[in-house]
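Asker: Return atomic coordinates for the entry below.
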Amino acid sequence: MEISELKTLISLVETGSVTATARELNRVPSAITSRIQQLEDHLGIPLFYREKKRLIVTSKALELYEYACQIVKLVNTAELNIKTNCPGGKFRIGALESIAATRLPLPLTKLYEGVPNIELELITGIRDTLYNALINGQHDAILIGDAPFDEKLERVTAFEEELIIIASKNHTEIKKPHDIKSSNILVFREGCSYRDRLLNWYHSFNSYPKRVTEVTSYHAILGSVAAGMGIGIVPKIMFDQFSNKHLLSKHAIEGPLGQIKIELIWKKGWLSANIIALQSILAYQKYPKIE
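Answerer: As a prediction, the model looks like this:
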C-alpha cells in the first residue's frame, strides 16, 4: 500500500465524495477513482459500494481508515522531525550503572517532560563495553569515564565523580594498600574504569591485591564489603545513597585517581537534536564535583 492511497482513503471516508476528495488532494476525480481501485485490487476486497453516484463505506474500509490515520500521522511526524531536526523518536543512551542509578533519573525526567515523543533506550555496562557499542553504532551517545582518545568521537564533560574505597564498618583508616586488612578486592570485570583506578592506586604503592573477585553490580560490591568479604571502589554518591552505609567505612583516594570526569560522548558528525537536548539538560543541572 502506498501512502498516497491511504491519504486518498482517509479523505474519501471523511468527505464521502470523489469530487470533494479530488479537490482536497488537488487531483482529478478519475485519479481518485483509480487509486481506490488499485487499493481494492491489492487487498482483494471492496472498500466502497457504488450506488449510482454515491459511495458507501464498508466496515473493512472503516477498519483500514483507523490504521491509515495512524500511519499517515506517524509518517508526517517522522518527516517533520527529520526536516526540522527536532528532538524526538528513538534515543539510545549507554551509561555506567552507577551513573544510571544516581545521576540520570532527574535529567531523563526533564528530557521526557521537554520531549514527550522521545523513545529512550537506556543500556548500562562497563566502560569498554559501552565504548565499543558506540563505535559499532549500537548507541547514539554514552556516559563513561576514562574513555580512550579517538578523533572519530566528540565529547563534553557532564560532571565529576569522587571515588572512594569502601571497607567494613570498623576498618581502620586506609591511606595505602598496607593499611587494608583484607587480601580481596571486589570489582567489575576488566574494562571497568573504576577497577583500573583501584589497581593503579595499588600500583602507585608498588603493590597488587592478592585476590580479585569480579561481581556484576554495585549492590553486590556494597553488600559484600559490608559482610566483610573485602574492599571495593565506588563513587561517593553511591555510598551516600546506600541504605546500609552504616555497615561500611569510607576512605578517600588521595590525588587524581580519586577524581574522575564523566563525559557525554558521541560519534563525530552524529550530533543529533536528542544529544543536544540531553547535553543542555546536563549543563543546566550544573553537577558539581562531589565533596
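Asker: drop to CA atoms for contacts and neighbour counts, all remaining ones
Answerer: Noted.
Asker: Which strand in this protein has the most residues?
Answerer: Using DSSP state E to define each element, the chain has its longest strand at strand 153-168.
Asker: Show me which residues of that one are buried.
Answerer: Neighbour counts using 16 or more other CA atoms under 10 Å place 154-155, 157-168 of strand 153-168 among the buried residues.
Asker: For it, name the packing helices and strands.
Answerer: Using 3 or more CA pairs under 8 Å, 6 or more residues apart in numbering; DSSP states H and E, the elements in contact with strand 153-168 are helix 218-226, strand 231-235, helix 236-241, strand 248-252, strand 259-267, helix 273-285.
Asker: re earlier: would you reformat the buried residues of strand 153-168 as a markdown table and include distance to L271?
Answerer: Listed next are those as a markdown table, based on distance: CA to CA, whole Å:
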| residue | distance to L271 |
| --- | --- |
| E154 | 9 |
| R155 | 10 |
| T157 | 15 |
| A158 | 16 |
| F159 | 19 |
| E160 | 22 |
| E161 | 25 |
| E162 | 29 |
| L163 | 30 |
| I164 | 34 |
| I165 | 36 |
| I166 | 38 |
| A167 | 42 |
| S168 | 44 |
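Asker: let's see this one next to it:
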Amino acid sequence: MDSSLLKIFVAVSKHQSISLAAQELYFTQSNVTLRIKQLEKKLGYPLFHRVPKGVILTYEGEKLYPYALDIVTKVEETILKMKNISEQTLLRIGTSQANAIIRLLPFIEKLSVDFPTTQIELFANGTPQVIDALLEYKVDIAFVTGDPKHKDIVVLNEFSDDLYMVESKHKVSKNCIIGYREKSTHLNFFKQYWEALGNTEYTTIILENYEVMLGCVKAGMGRAFLSKIIVDKYHYTDDLILTKLQPNECNLETHLVCRKDSVPFIGDYLKQMQLH
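Answerer: Modelled structure (predicted):
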C-alpha cells in the first residue's frame, strides 16, 4: 500500500478537516479529496463521514487509523535516519517560545560553525506542543521547560534559565498573573505556586509578546514568572522587583531532549554543548 496515501489519511483524521490537512501537507483540497477516494477504493470501505464542521472517521476508518499512524511514523523515521546515516544533513529543532529568545540563536550559530552542511528546520510553540511534536517524530530535538520524564524521551543536556517572579517596583501590583501563552509550563507552575500560598482569587492575562508582558508588569497590572535574560533583553530590570524562588520551590530548568529511539547522529556533540 502507498504510504503517501496513509500519510494523507492520518493528516485528515488528525485535523478532522480536508482543508486543514491540505494546509499541513501543502496540497490542494481537491488533491487530498482525490487521494482519500483512491485509498477508500483500494480498501473497499468509506473512511470518513462528512459533518457540518468537517469530517469524522467511519468505523472502518477508526480501525485503520492506529495502523496507518504506525506505518507513516516508521516510514518517516526510516527516511530521516537514512538521510543522516553518515552525517547530520538535517536537524529539526523544536523550542518553547522562551528558549527561542534565550538560547536558540547561539545554538544555531554554534551548529553552523561546527556542522556547516547541516540543514536546520525550526518549530516554536509552547512546551506541551513541542513535546507532542517530538513524540510524533516531527522534530528531532527540543528545548523544553522542565524534564518531561517520559518513557520515550531522553535528556541530552540541561541549561539554567535563572527564573524570577517579577512585579512593578513603582506601583502596587494587582492580583493577576500575566502569562505568555495559555498552555505554558511557566504559567501553569506560577498558578500552582500562587495557589499553594493560598491565593486563589487571582485573574489571568495572556499576552503573546514578552515586551508587552513586561510593560504591563511595570504598570502594576500583575506579576509574571520569567527568565532574567528576557527581563534584561527588554531593559526592564531597573523597573521591576525580581524575586528568586528557592531551588526546592522551582525546578524548571531547560532540557534539550530527543526520542530514545531516535537520538541524532550528533547526539554526543549536543551532550557536550555549553550555552548560557
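Asker: For the two chains, what TM-score is obtained?
Answerer: Once superposed, chain against chain, the TM-score is 0.64 (TM-score structural alignment, normalised by the length of the second structure); 197 aligned residues with a CA RMSD of 2.5 Å.
Asker: re earlier: what's the closest of the helices and strands packed on strand 153-168 of the first structure to P116 of the first structure?
Answerer: helix 273-285 (12.0 Å; CA to CA).
Asker: what sits against L187 of the second structure?
Answerer: In this structure, L187 of the second structure makes contact with 179-181, 225, judged by CA atoms under 8 Å, 6 or more residues apart in numbering.
Asker: In those residues, which residue is surrounded by the most others?
Answerer: G179 (27 neighbours; other CA atoms under 10 Å).
Asker: Quick one: map it onto the first structure.
Answerer: With TM-score structural alignment as the criterion, the equivalent of G179 of the second structure in the first structure is V187.
Asker: Skip the chain neighbours and tell me the closest residue to its match.
Answerer: E214 (5.1 Å; CA to CA, 6 or more residues apart in numbering).
Asker: With V139 of the second structure instead?
Answerer: R92 (4.8 Å).
Asker: Quick check: V113 of the second structure vs F107 of the second structure, distance?
Answerer: As judged by CA to CA, to the nearest Å, V113 of the second structure and F107 of the second structure stand 10 Å apart.
Asker: picking up where we left off before, with respect to burial, which of the helices and strands packed on strand 153-168 of the first structure scores highest?
Answerer: strand 231-235 (a mean of 24; mean count of other CA atoms under 10 Å).
Asker: Centre of the chain to that strand, how far?
Answerer: 25 Å (CA atoms, centre = their mean, to the nearest Å).
Asker: equivalent range in the second structure for that strand?
Answerer: Going by TM-score structural alignment: strand 231-235 of the first structure matches residues 223-227.
Asker: go on, stretch 34-46 of the first structure?
Answerer: The aligned range for stretch 34-46 of the first structure is empty, by TM-score structural alignment.
Asker: Next, the buried residues of that stretch.
Answerer: Applying 16+ other CA under 10 Å to stretch 34-46 of the first structure flags 35-37, 39, 46 as buried.
Asker: on that earlier part again, what's in contact with the match of strand 231-235 of the first structure?
Answerer: So stretch 223-227 of the second structure is contacted by 161-168, 173-179, 186-187, 190, 213, 217 (CA under 8 Å, 6+ apart).
Asker: Which stretches in the first structure count as helices?
Answerer: 3-15, 18-25, 29-43, 59-84, 97-102, 105-114, 127-135, 193-204, 218-226, 236-241, 273-285 (DSSP state H).
Asker: Looking at those, which is nearest to P148 of the first structure?
Answerer: Per CA to CA, nearest to P148 of the first structure of those: helix 127-135, 8.7 Å.
Asker: Have a look at how far, on average, that closest one is from the second structure.
Answerer: Compared with the second structure after fitting, helix 127-135 of the first structure deviates on average by 0.9 Å (mean CA distance after the TM-score superposition for the first structure).
Asker: So which bits of that helix are buried?
Answerer: 127-128, 130-131, 133-134.
Asker: Could you name the helices and strands sitting against that helix?
Answerer: Secondary elements touching helix 127-135 of the first structure (3+ CA pairs under 8 Å, 6+ apart): strand 89-96, strand 141-145, strand 259-267.
Asker: mean offset of the last one relative to the second structure (after superposition)
Answerer: On superposition with the second structure, the mean distance recorded for strand 259-267 of the first structure (mean CA distance after the TM-score superposition for the first structure) is 1.6 Å.
Asker: again, but for the shortest one
Answerer: Strand 141-145 of the first structure, aligned to the second structure and superposed, deviates on average by 1.0 Å (mean CA distance after the TM-score superposition for the first structure).
Asker: That strand - contacts with which helices or strands?
Answerer: Packing contacts for strand 141-145 of the first structure, counted by 3+ CA pairs under 8 Å, 6+ apart, involve strand 89-96, helix 127-135, strand 259-267.
Asker: Minimum distance to T19 of the first structure: which of those has it?
Answerer: strand 89-96 (37.1 Å).
Asker: so how far is that closest one from its chain's centroid?
Answerer: That offset, for strand 89-96 of the first structure, works out to 2 Å (CA atoms, centre = their mean).
Asker: just stretch 247-255 of the first structure next, same as before
Answerer: Worked out by CA atoms, centre = their mean, stretch 247-255 of the first structure lies 31 Å from the chain centre.
Asker: Can you give the contact residues for it?
Answerer: 163-171, 173-175, 225-226, 258.
Asker: Burial check on the counterpart of D261 of the second structure in the first structure, number of neighbours?
Answerer: Matched across to the first structure, D261 of the second structure falls on G269, judged by TM-score structural alignment. Neighbour count for G269 of the first structure, taken as other CA under 10 Å: 9.
Asker: Would you verify that R35 of the second structure is located in a strand?
Answerer: No - if the criterion is DSSP: H, G, I helix; E, B strand; the rest coil, then R35 of the second structure is helix and not within a strand.
Asker: Who are the contact partners of it?
Answerer: Here R35 of the second structure is in contact with 5, 8 (CA under 8 Å, 6+ apart).
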